[in-house]
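J.: here is my input; please provide its structure:
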Amino acid sequence: MNLNRISWSGLSALAVASALTAGCGEKPFAKVNGQVITKDEYISALEQTLAVAGPNGAVPVPAGRLVLEQLIGRKIILAEAAAQGVVPSDDDVNKAFMYRKDMLEQSQPGKTFEEELQKQGTTPEVFKDNLRAELAEVAVLIKQLNVGNDKVTQYYNDHKDEFGLPARVQLRLVLVGANTPQFAEAQKKLSDPKNFTEQAARELNIIPQLKVSGGLQVLANSALPPSLKDKIQQAAPGTVIGPVDWPIQGGIAKAWVKVDKKLPQYNVPVESAAPIARQRVILQLQATGDPKFNQIRNEIIKKKFDATVETSSPVQETIWKAVKQSAQDAGLDKPPVTPPAAPAAPGGLTAAGGMAPAPAGGAGAPAGKPGAAAPK
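T.: The predicted model follows:
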């Protein structure tokens, strides 16, 4: 039987998991032209669908297994945090949420975090629930590793560029090929700056991404083409520059550039960034192969596979047995005799397969650094 193959982030999988655990009554899951799709049909299809997991998203994993393992892991880590008295506060969850929201909206003008969550089929409330589990995982490790606030603050001070955005400029671009009919059309239409509208940018651009965005780009000052950097930075908002040469992949395009606004450097204060900074400290310890980190990590993962899991579904029981067997094969069901010298593979209790908390990302992370989407 051919299985579908999709790529899911931990956020998307947990969003589906949350949806599956809510409203499990007898009502139809959905209707298509009046024909009923039952929840059982949906879950069965989910169990047969392959997601891709692993550090590079290259390992096919049944989506049903991914969701089940994440739900179980989330319960285990929240219980462990409660036992150690480190369940994340609402304030910490809200700070982590606002950090992701602010970073996305600052880096992608015109988009809202809530709209991006909706596109991924989730809500702020579900996202915050998943954040709580993610932060609980970090809190348990922070306590076990005796990481004090001074170390978190030091990390923030040493990596301030990670907790904000550089000075940027918001532009509207039209890129066309030189000596082409599109160039002649753009030159004629944009000779009057008043004609440089979002709609015009959609119609004239040869770059698909710019057609979709109406030419809107936010670039760090350092990412501007060197030959135009000073001119763009000195231009007043509303100024149209062009036609000028603009580097793109594989050559040079002719460009008209409208300067929309200048955006100052944006920094998240240490108080607001603290939950994210704690995450980064833990990721740093993992990356350096800290022996104590690996020992604690494996001990917590063992608790996951030692947990008593009861289900009324034979399919889910079989899936969980397969998960535990994989853990046994990898040696994760036994407490480490000596701490491993190298860090274990990424993944975690709240993410399928391992322990590492996700860095600021998923729906709340910017799609890329300012300028990453610009034509090269």
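J.: contacts and neighbour counts: CA atoms only from here.
T.: Noted.
J.: all helices of the stretch 251-376 of the chain, in order?
T.: Per DSSP state H, counting those that start in this stretch, the stretch 251-376 of the chain carries helices over the ranges 270-287, 291-306, 314-330.
J.: okay, buried residues for the shortest one please.
T.: Using 16 or more other Cα atoms under 10 Å as the burial criterion, the residues of helix 291-306 that qualify are 291-305.
J.: that one - contacts with which helices or strands?
T.: Under the contact criterion of 3 or more Cα pairs under 8 Å, 6 or more residues apart in numbering; DSSP states H and E, helix 291-306 touches helix 63-84, helix 124-144, helix 270-287.
J.: nearest to residue 188, of those helices?
T.: helix 124-144 (46.1 Å; Cα to Cα).
J.: for comparison, sequence B:
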Amino acid sequence: MIPLRYLIGLLLVLLLVGCEKKTAESSPVLLQIDGRTVSLEEFRRQFEKTLPPGHSLSVEETEDLQRSFLVQLIDRELALAEAVRLGVVLAPEELEAMVAEYRRDYPEGAFEEMLAERGVSLADWRRELEEGLLIEKVVRQAAYSDIEVSEEEIAEYYQSHHDEFDRPAQARVRQIVVGDEQEGRTLLEALQAGEDFAFLARNHSLSPDGEDGGDLDFISRGEMPPEFDEAAFSLPVGQLSALVKSDYGYHILLVEERRDALRLSLEQAREQVRDLVLETKQDLAYQQWLQDLRSRAAIEVNWSLL
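T.: Down below sits the predicted model:
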């Protein structure tokens, strides 16, 4: 898999950037990649879509973001061109499986409404997703295919990074967050009467984890507001909290499990260590692969236009 931060960067570049479109005569050419062009007008239009609504960025901040966006755009186009050169294609069932995964937690029609609010058509979103998945596939095949992690590398990393595997005391917590105290009390009464916590979280919680039934997974002290910590680490397992007020609203907590503090042994940490070593190797391989693509491509950027 592409390291997450790189995949996010690639997916931020919305599709249809215009590399295969004729540049409008009224707009100067900003970028050329092996003869394909992107106009300044088209670049700006796509760049604006990546900015948060109502943003108030300084000129310097905007210029920095534009340059970063342009680099991402170049890397994206190089990766897509390499997929064509190598004959890497995305099977229809691969795309449909990911579409279904994205839509899984949305009621009928809600996904389309979300896209409409963002000014994105379903067809454009599907094309963007398809290109992102194709990029991930070509990177996996072309850059990551020879990467392996040996037992010696796992043991060496573990011995050199002992402190990373000190696990503090943790609690697995579910929460419901609402903005109104009376609503919180009503929900608490419903829970005390036997209503399902996950069901109420999905239907009432303002927090993003509400989609997962309020499941925060395991948390350690200091990760949440102090009021939250006090309740989460004093409640008996299986007991509901009283209504907890924080700057985010009114919380109802349920502690499902606890873990004592410990240092993970090599066996306990093996998969975690392997993933860390693998990610480091993939980061390096991905950068080397991109550098090779850049060295073989004819790229011209008129930086003075930004």
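J.: any idea what the TM-score is?
T.: The TM-score (TM-score structural alignment, normalised by the length of structure 2) is 0.46; 216 aligned residues with a Cα RMSD of 5.7 Å.
J.: ok so, going back, of all the helices of the stretch 251-376 of structure 1, which one is nearest residue 84 of structure 1?
T.: helix 291-306 (12.5 Å).
J.: the closest one vs helix 63-84, what angle?
T.: 110 degrees (axes from the mean of the first three to the mean of the last three Cα atoms, to 10 degrees).
J.: nearest to residue 18 of structure 1 among the buried residues of helix 291-306 of structure 1?
T.: Each of the buried residues of helix 291-306 of structure 1 was checked against residue 18 of structure 1 using Cα to Cα; the closest is residue 304, at 19.3 Å.
J.: measure that closest one to residue 77 of structure 1 for me?
T.: 8 Å (Cα to Cα, to the nearest Å).
J.: one step back: can you add distance to residue 242 of structure 1 and give the helices of the stretch 251-376 of structure 1 back as TSV?
T.: Output for these, formatted as TSV (distance: least, Cα to Cα, whole Å):
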stretch	distance to residue 242 of structure 1
helix 270-287	40
helix 291-306	55
helix 314-330	59
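J.: between those, which one is closest to residue 199 of structure 1.
T.: For the helices of the stretch 251-376 of structure 1, proximity to residue 199 of structure 1 was assessed by Cα to Cα; helix 270-287 is nearest, at 38.2 Å.
J.: would a markdown table of the helices and strands packed on helix 291-306 of structure 1 with distance to residue 93 of structure 1 be doable?
T.: Formatted as a markdown table, these follow (distance: least, Cα to Cα, whole Å):
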| stretch | distance to residue 93 of structure 1 |
| --- | --- |
| helix 63-84 | 14 |
| helix 124-144 | 6 |
| helix 270-287 | 8 |
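J.: CSV for these, including distance to residue 314 of structure 1 and mean neighbour count?
T.: Shown next, in CSV, are those (distance: least, Cα to Cα, whole Å; neighbours: other Cα atoms under 10 Å):
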stretch, distance to residue 314 of structure 1, mean neighbour count
helix 63-84, 13, 21
helix 124-144, 27, 21
helix 270-287, 37, 20
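J.: residue 317 of structure 1 is nearest to which of the ones you listed?
T.: Judged by Cα to Cα, the one of those that comes nearest to residue 317 of structure 1 is helix 63-84, at 10.0 Å.
J.: on contacts alone, who are the packing partners of that closest one?
T.: With contacts taken as 3+ Cα pairs under 8 Å, 6+ apart, helix 63-84 of structure 1 sits against helix 10-20, helix 39-47, strand 50-53, helix 124-144, helix 291-306, helix 314-330.
J.: next secondary structure after the longest one?
T.: Spelled out, it's helix 124-144 of structure 1. Per DSSP states H and E, the first helix or strand lying C-terminal to helix 124-144 of structure 1 is helix 149-158.
J.: tell me the helix or strand right after that next one.
T.: Note on helix 149-158 of structure 1: by DSSP H and E, the next helix or strand toward the C-terminus is strand 164-165.
J.: and the next element down the chain from that next one?
T.: Moving toward the C-terminus from strand 164-165 of structure 1, the next helix or strand (DSSP H and E) is strand 168-176.
J.: next SSE after that next one?
T.: Next helix or strand after strand 168-176 of structure 1 toward the C-terminus (DSSP H and E): helix 181-189.
J.: who does that following helix touch, helix- and strand-wise?
T.: Where contact means 3+ Cα pairs under 8 Å, 6+ apart, helix 181-189 of structure 1 is packed against strand 168-176, helix 198-204.
J.: nearest to residue 248 of structure 1, of the ones you listed?
T.: strand 168-176 (9.1 Å).
J.: quick one, the closest one and helix 181-189 angle?
T.: 120 degrees.
J.: tell me which helix or strand residue 282 of structure 2 sits in.
T.: helix 266-296.
J.: hmm, residue 156 of structure 1 is touching residue 270, no?
T.: Yes: here residue 156 of structure 1 reaches residue 270: they are 6.8 Å apart, a contact under Cα atoms under 8 Å.
J.: count the residues that sit near residue 82 of structure 2.
T.: 17 (other Cα atoms under 10 Å).
J.: re earlier: most neighbours per residue, which of the helices and strands packed on helix 181-189 of structure 1?
T.: Ranked by mean neighbour count, these are led by strand 168-176 with a mean of 25 (mean count of other Cα atoms under 10 Å).
J.: how about the helices in the stretch 151-300 of structure 2?
T.: Taking DSSP H, counting those that start in this stretch, the helices of the stretch 151-300 of structure 2 run over residues 151-160, 181-192, 197-204, 226-232, 266-296.
J.: wait, which of those is closest to residue 68 of structure 2?
T.: Closest to residue 68 of structure 2 of the helices of the stretch 151-300 of structure 2 is helix 266-296 (Cα to Cα; 15.2 Å).
J.: just want the angle from that closest one to helix 151-160.
T.: Using the same axes, to 10 degrees: helix 266-296 of structure 2 against helix 151-160 is 110 degrees.
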